[in-house]
Each structure stands twice: as C-alpha cells, then as structure tokens.
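**Student:** coords please:
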Amino acid sequence: MGKSTGFMEFDRQTLKERDPAERKHDWNDYTIPLSDEEVQKQGARCMDCGVPTCHTGMELEGVTTGCPVNHLIPEWNDLVYKGQWKEALRREHLKNNFPEFTGTACPAPCEGSCVLGITDPPVAIRTVERSIIERGFEEGWVVPEPPERRTGKHVAVIGSGPAGLAAAAQLNKAGHWVTVFEKNDRVGGLLTYGIPEMKLPYEMVIRRVEILKQEGITFKTNIEIGKNYAAEKLKADFDSVIMCTGATVHRNVQLEGRELGGIHYAMDFLHASTKSLLDSNFDDGNYISAKGKHVIVIGGGDTGTDCLATAVRHDCESLVQFDVYDKKGAIRDEQGNPWPQYPKVHRVEYGHKEAAAAFGEDPRAYAVMTKKFVGDEKGNVKEVHTVNVKLKVDAEGNRIREEIPGTEKVWKADLVLIAIGFSGPEQDLIQQMDVETESNSCVKAEYGKYTTNSEGVFAAGDVRRGQSLIVWAINEGREAARECDRYLMGATVLP
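**Tutor:** As a prediction, this is how the structure comes out:
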C-alpha cells in the first residue's frame, strides 16, 4: 500500500492552520487544506504493513482502538498516492456515509493504531480522509443517489446527529421512506450545536443534508417527540422507529455555590453561541457572552477546548482550563497505554493555541480539583476555590484523588463553564417510548442488534452506548439501519 519507501522519505504532515493570533478574531474554519501533491505524499506514507490495524475498530480496556466503521484506510491511502481520487472517494463512502464529519471532528483512533506509529509518527489518516471528501465536493462527484425503487415502508428516525443521519441515509438506500425528527431548529444535533463553527462549519453539515433531502429523506425540525408529537402517535404512524437522541444529560458538580449566576454547562454555552452566530451574527444578544469576563472552564476534554476557542472569540478578559488529571507525557506509556490503544499523550489543540495567542500561555492548570464557588452580593459567581490533587491507589486497589495540603488557591471568575461530559440520555422520551434501560440509564438494546423491548423500536448511538465518538455513532446508525431493514423486509441488503 502506498509507496513502499514512502514512510522513510516523507514526514507526517496534517492540515495546516491559520495563525492563531489572526483566526481568534473570526469564526471561519481554522484549518488550511494541503495541496494535492502534499496529500499524495501522506498517502504514500501508508506502509505495506501486512496486517493493518487502523481499520479494525474495537475497544481495548475501554479505549477505542482503530476505526469503528472499518474504513478501508490502506486502500484509499494507496489510491490517493496514485492520483485516483474519485475511486478513493468511492472507497471512503463504502464504509462511512459522512467522511467530512469524521475527517474534521473525530479524534482519529485509527492513527493511534497505525503500525507505522509504533516507531514513527503515524500516517496522517484523518487529513487524507478529509482531503478526499473535500476534493469530491469540489469536483462535483458527491451527488444525490436516490434509490431505484421504494418498499412502501415508512421509518421514523428521532434525532439528526451522526447516528440519526447515518441510519436515515442507509434506510433510504434500502428504499424505505425515511423521516428524521429534530427537536432543534437546525438539523445536525451536536454536529451543529455542540461543535463550534470554526471547527466544524455548519455549511459542511447542511451541504450533506441537502444531498440527503434530494435522495428522498424528509427532515422535520422543531419537533420534539413526546412533547409536540406524541410518542404513541409516532409508533402508529410509522412501520418502525430508530431512537438516535444522544446522551445529553449533563454531568454536574455538587459543590457549595453551584446555584450562583454565571455558572453554566459547557454545552449550553456552545449551543447558544452557535445559534446566535448563525441566526444574527450575535446581533440578537441571545447567547452567554464571555466578553470582558474572567472565564474558568472545568474539564480538560474536547468540549472544554471548544469552550476555550469560543470564549477567546467572545473577547474574554482571562481564561483558565482546569484538568483534574496530571499533565500527560509526550509519548505513550507502553505499560499502561500500549499500542494499538489510542495514545494518551499531551496534546496542544486549536483552542489551546488560540488561548496562548491571546494571553501568552497555555490556559491549562493540571491536577486541580474544584472545591467551591463563592458569589458576590448579587448572587453571581466571583471566585472559584481549588486544591491540587494526586492520584493514589488505596489498599483495595481503588484509584482515589488525595488533596495536597498547602495547594489551596482562589481564582477570580465571573463565568464558569462545566465541561465534564454527559451522564446519559434524557429519560422523558425513553419512558414515553416504553423502552427498557440499562443500569446506566441508556436504552437497553444489544450491540449489533439494536432492538429494544418495544416492537419495531430500535436504538443507536449515544442513547444506547452513552457518551462516545462521532465515528461510533455512525457505526451504530449504519448497523441499526441494517437490522431495521431486516425487521421490515425479512432480509436485508444493507452492510
């Protein structure tokens, strides 16, 4: 695959980035495409490794390894190297309905399991993936492909995030009439309102949705099943239903002062910011502004990073991100995090770079645990009190965080964003759909089958598995569509 000596001749190169000091003033895509020649060199780095692991999605000790949609990565790397871009696009779409989403916002566990990555920087798989699909759109190769026949069956998909879109796309290919219901005013779920515009532009979502519409899929926005469309009526109106509503119940912090004004969930902050931007370029004022504020982000993950980038663009006064974990090393720990697991290493993401450009240093504070919030006389947060912690293992083998005496600190803050993930799906719809749940509150539906206890009702994505990656959502949406097709027709034509 690729050029037999390519991994020795060419250095790893990912998408270029605009200058952080400049891009922090706008909401445009922060990346810059590589030239075709540069992408071909990255494809050439894909070595003839014999038994590639990049495309084999699995979970090892709870860590995603390889690509959950089983992307034909070595094949399209080779095709790009040879200049066969259109065939590379066809190979991309065989396993992934939306390579533009994964090529933009997936953390690329495929690269973590790249064989070349054992000794050298891995192949820039995500960069090649996005370059192929963008070339496809530019050349006009991505066109509507409606099914040649219709089965007469009608399927409702609840939720228009990556799982819902993937399920809808596959069911439509099988010839079923598909209607996607979205509770928000725009299609895309967290693709639209959970990932900021400069990281995943809404135009990228809507151009794909327009193709799906032309292929025959119906989208209905501002409809929340169980509220303005009864769940029982939905089950009566459609031959089958697939629940793809995500896991959107925020994890909270139960601390003194949590009720103070100015403390928000990260996703509420991101959602309102994106909606106001798309609706009016912020002229309507319907968002949580960070302008002139001392901002603290609690949580060291991707959502926290998105909050950093958004707050910088709002022109905040100061910015700190708390990470309860120690700073990771530059290389993976071969004992606790061996290849081919996704490498747990220190990363400097786009939001960190932009915060550093704005304030002169990386915004992260490590091994910090929040103790309480203190407010002013008006009931708004003014301080966050913290202490440093170290991770220990007790006599029973439990991992605990021990406070370090003398490390107490008070931070000035008038906007606090909680970005510590989600605990599970909303329960109202689950109860109205009369489906059983697991102990973690997610819908009970076996992986690979996706059937619930309610006849004709399936569940896929985060609502079934809990908070996870875009690529897992696409995997489950595709597979749930296959099982739904089997249910409706007695056999299935879907992969």
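**Student:** could you use CA atoms for every contact and neighbour count after this?
**Tutor:** Will do.
**Student:** now the top helix by length along the chain: buried residues?
**Tutor:** Ranked by residue count and defined by DSSP state H, the top helix of the chain is helix 470-489. Neighbour-count burial for helix 470-489, counted by 16 or more other Cα atoms under 10 Å, picks out 470-485, 487-488.
**Student:** contacts for stretch 305-320, please.
**Tutor:** Residues from elsewhere that reach stretch 305-320, judged by Cα atoms under 8 Å, 6 or more residues apart in numbering: 24-27, 195-196, 266, 269-270, 273, 289-297, 321, 349-352, 354-355, 358-359, 363-365, 417.
**Student:** next: stretch 448-465.
**Tutor:** Applying Cα under 8 Å, 6+ apart, the contact partners of stretch 448-465 are 163-164, 239-247, 424-425, 433-436, 442-445, 468, 472-474, 476-477, 479-480, 483-484, 487.
**Student:** pull out the buried residues from that stretch.
**Tutor:** Buried-residue list, stretch 448-465, by 16+ other Cα under 10 Å: 449-452, 456-465.
**Student:** so which residues of the stretch 251-400 of the chain form helices?
**Tutor:** 266-280, 302-313, 350-359 (DSSP state H, counting those that start in this stretch).
**Student:** second chain to compare with the first, below:
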Amino acid sequence: MGKMTGFMDFERQSEHYEAPLTRVKHYKEFVAPLTNEEAKTQGARCMDCGIPFCNNGCPVNNIIPDFNELVYQQDWQAAIQVLHSTNNFPEFTGRICPAPCESACTLGINSDPVGIKSIEHAIIDKAWENGWVKPQLPTHKTGKKVAIVGSGPAGMAAAQQLARVGHDVSVYEKNDRIGGLLRYGIPDFKMEKWLIDRRVEQMQAEGVTFVTGVFVGKEQLDPAIKDYSQKRIDPDELLAKYDAVIISGGAEQPRDLPIPGRELKGVHYALEFLIPQNKEVAGDTKNGIDAKGKNVIVIGGGDTGSDCVGTSNRHGATSVSQFELLPQPPQEENKPLVWPYWPTKLRTSSSHEEGCSRDWSVATKRFEGKDGKLEKLIGVRLEWKDGKMSEVPDSEFEMKADLVFLAMGFVSPAQQILSGFGVEKDNRGNAKATVEGSKAYHTNQPKVFAAGDMRRGQSLVVWAIREGRQCARAVDEFLMGTTELPN
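**Tutor:** Now for the predicted structure:
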C-alpha cells in the first residue's frame, strides 16, 4: 500500500472526455487516459482494506490492489505484468467493461470508489506505447490441434492461452474480420478497431491461425441474423481434423417485439444498424440505414440501446428517444443493502449525454405507418406492483417515429451452430456445460467445449475473457492430462 491516508487525502479523478458537441461529429474514441500523476493519485486511494472485494467483483479476478500499488510507485512495467497475469486484453476491458470491480471497492461503501477501470486503461496504453507487450512464444509444440469457432473475446482469449502452451490453434470467424461482437457490435467511438488488429498481429506471431469469412454449421444462419459468411464448413470436418473444438460465438439472436406494425419499413433490430455502421467506418460497404433528419426511437435501455443512441446522434438524427419497460431506477444505490454486488441505479452513458430523451415504464403497443413505411409508435404507460406490470388506464400515447431500433437484449447464440455440433442445450438455448469439475466447459460431445456467450448467454466482455481462459485450461488438461494454465 502506497499512501496510508490516500483514500482520505485524494478525490476520485475521472478520465477526460471530449465535449459532446464535438465528439458527435466523428466515430473515434473520445476518452483520454489518466496522466501519470493522475493515475498515481488514483492508485494512492486504494485502501489496505484487508479483504480486497474488488478481486471477487472482477470476473477475471484481476489482482487490483497490487497493480494499484505499482502504479502509485510508478512501476508501470511490473503493473502490466500483474494485469496481464489475469487478463489477456486489458485494452478492451479498460474501455468497455462496466467495472463491477468498482462497485465492490471497499472505499465505495461511504465514498467514491477507486477508479480501477481508468488505472487499467492507463496501464495497458502505456505498456503498448513502451513496447512491453510482446508475443509470448511457446517453449515447445504439443502436436495437438484445436479449432475455435467464433473470434470474439472468449474465442480470442482461449486461442491465445492454448497457443502459448504449444497447441496449434485455428480460429474460424463467419465475418470478414476478427473480433466478433467486439468488432461489429460495439461502435468505434467506444472502442476503435485497430486495438483488435494489434492483438491479432500479436496472436499470429504466437502461432494462432485466423480463418475469416467462414460459417461453421450444417445450415446457414437464421435470416434474422445478418450472415456475412463467404463459405460454410460442416462441423464434422472440424471434428475430424482437430483434437478439440471450442464453440465461442456471441449471443446474436435478438429478442423480437411481435406487435402490429412490426413489418413496417423503419423497424429494425439494433445490430441491423450497428453492424453496417462499423463496416462503413472501417471503409467497407455503406450503412443502408440513415438516421439523418429522422425521429429515432430506441426500445431497450441497455448498452446496445445506448449504442444506437450514440450512432443516431452521429448520423444527425432530428430527435432520439429511448424507452425502457422497467421503472426508472433510483439515482443512487442503497449501498448498505447491495454492496459489494452490482447495484441497481440510474446509469447515464456518454451517448445519453450527447442528446436523448429517456422514458421508463413504457410498453409499445403497435407501430403505425402508411404505404408500408413507419410513421409513429403507439405506447402505453405501465404501473409496476410486486414485480408485476399492468397498463395504466387511459395512458395510451403516440410519438412520431421514422426509425425504431429494437435493443431489448439477445436471447441466445445461433442455434444452427449448436445443432450442427449436436450440442445439448439448456432451457435458454445456450450450450449446456458446467464450469466446475473434471468436465468443466465440456459439452455432451466428446471433443466439443463451449465458452462465453455460447455457454452463458448474453454477458459482458470481461466474463467472455474469463470463460475463454478457463475453457483453454480445461481443453489443455483434456488433451495433455495435466495443465499449467491458470484457472
């Protein structure tokens, strides 16, 4: 621990944001990492709290007090070694993780928590700047071959871990570029995609092979999911060629809203808007949905909805509104009740700050339009009592709408992948596999493992990295009878 009274002497220092009026004019990141001195001060705020609840609050179990102390001492090179010991991709989590570790910070019981996420962001950016992030080549080759289906954070983490212990790893991705939902589900203004490319280069140097434009399954994807594959490979081919297969695709099956008018032109799933936009920013095909001059309504109050808000503002939408089915959360959490767990409270994202009208306890009854084109949304107010909702009498209203984006979450991964491998599913449509014991991450198929969204359903990038790492350990033990990979 650096400064004994640091948590009393210093206030939380947030990262620096570009002003909303200027950042909506571009798709680049607008958050600047802490300076050396700011990061040192934040590190000094870390308490000698005895039990570091932040470690358990972090899904990858980052050793947070240790790297906070090292940043306070300005030993950045040791700090990145500690950070990389639990997290393959801190540049991803340091930008887009919601930081459950901070909710678990002991200082947060009666004060502002340590800015753990901002410290992580500063550590990894400095490490890349100084050339400390290098390929870690295996000391020997095992002769075993592993295929990974899906190149999101779970697949990338598993691939890197397995390559570093000497296995020959091939990653198959249905899109034309690596990254999965990191690449195409998250806007560039939250995480620029050269960050993924840089890691891909490192992993290629470590021996990982990436195969893009290939969908693995016995049939093509459901029409509800955009399929950018150039060719299809039968799962049996992979099973015959490789000693083990990990399926680690994202949860891309969106939740629909089957109400009158759903078929009108102008009503879209969120990813039908976000994926083409990321492709346009990358210099590929132009986004076929243009929000410029449109009245946009986003249905769903989560991160995907927020991404639609930010992207619509960058298009130049006339108005952007967001509806949430649930009641408005409290401004502040009840800390004595919920700490150290993730609290329910009102969260305002950077996209909301750029311009958005938000409303809660609203249900959409129908869409109306003319000549097959959306013109308005008909909604109704809700009353919540004992966890159940009912419509408020005579509360129906209408709003002008040129575009509606459905961002109500994702129900499951692509079923065609699971069915293609003959993997047993749980009651939510995910791959059925436990995370404990000798069969950890193992499906009912002898050579098939599952990790990330494919196993747990829609979740956070940090959970995907955790599952990818743990699944890699399970596969290594399956192939070799023992493993040195961390749990």
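**Student:** if we can go back for a sec, corresponding residues in structure 2 for the longest helix of structure 1?
**Tutor:** Under the alignment (TM-score structural alignment), helix 470-489 of structure 1 falls on residues 461-480 in structure 2.
**Student:** spatially central residue in structure 1, please.
**Tutor:** residue 470 (4.4 Å; Cα atoms, centre = their mean).
**Student:** could you tell me the end-to-end distance of stretch 203-216 of structure 2?
**Tutor:** Stretch 203-216 of structure 2 stretches 22 Å from its first residue to its last (Cα to Cα, to the nearest Å).
**Student:** what range does that stretch cover in structure 1?
**Tutor:** With TM-score structural alignment applied, stretch 203-216 of structure 2 matches the range 212-225 in structure 1.
**Student:** how far does that stretch sit from its chain's centre?
**Tutor:** A distance of 21 Å separates the centroid of the chain from that of stretch 212-225 of structure 1, by Cα atoms, centre = their mean, to the nearest Å.
**Student:** so which residues make contact with it?
**Tutor:** 144-147, 158, 168-169, 172, 177-187, 229, 231, 234, 429.
**Student:** among those, which ones are in helices?
**Tutor:** 168, 169, 172, 231, 234, 429.
**Student:** now list the buried members of the residues you listed.
**Tutor:** Neighbour-count burial (16+ other Cα under 10 Å) is assigned, among those, to 168, 169, 172, 231, 234, 429.
**Student:** check contacts around the second one.
**Tutor:** Under the criterion of Cα under 8 Å, 6+ apart, the contact partners of residue 169 of structure 1 comprise 97, 212, 217.
**Student:** just tell me what it corresponds to in structure 2.
**Tutor:** Aligned against structure 2 by TM-score structural alignment, residue 169 of structure 1 finds its counterpart in residue 160.
**Student:** can you check residue 400 of structure 1 too?
**Tutor:** So, by TM-score structural alignment, residue 400 of structure 1 is matched to residue 388.
**Student:** do residue 241 of structure 1 as well
**Tutor:** Residue 241 of structure 1 maps onto residue 245 in structure 2, by TM-score structural alignment.
**Student:** can you confirm its match is in a strand?
**Tutor:** Yes - counting by DSSP: H, G, I helix; E, B strand; the rest coil, residue 245 of structure 2 is part of a strand.
**Student:** what sits against it?
**Tutor:** When contacts are counted by Cα under 8 Å, 6+ apart, residue 245 of structure 2 is found next to 146, 147, 148, 149, 238, 239, 447, 448, 449.
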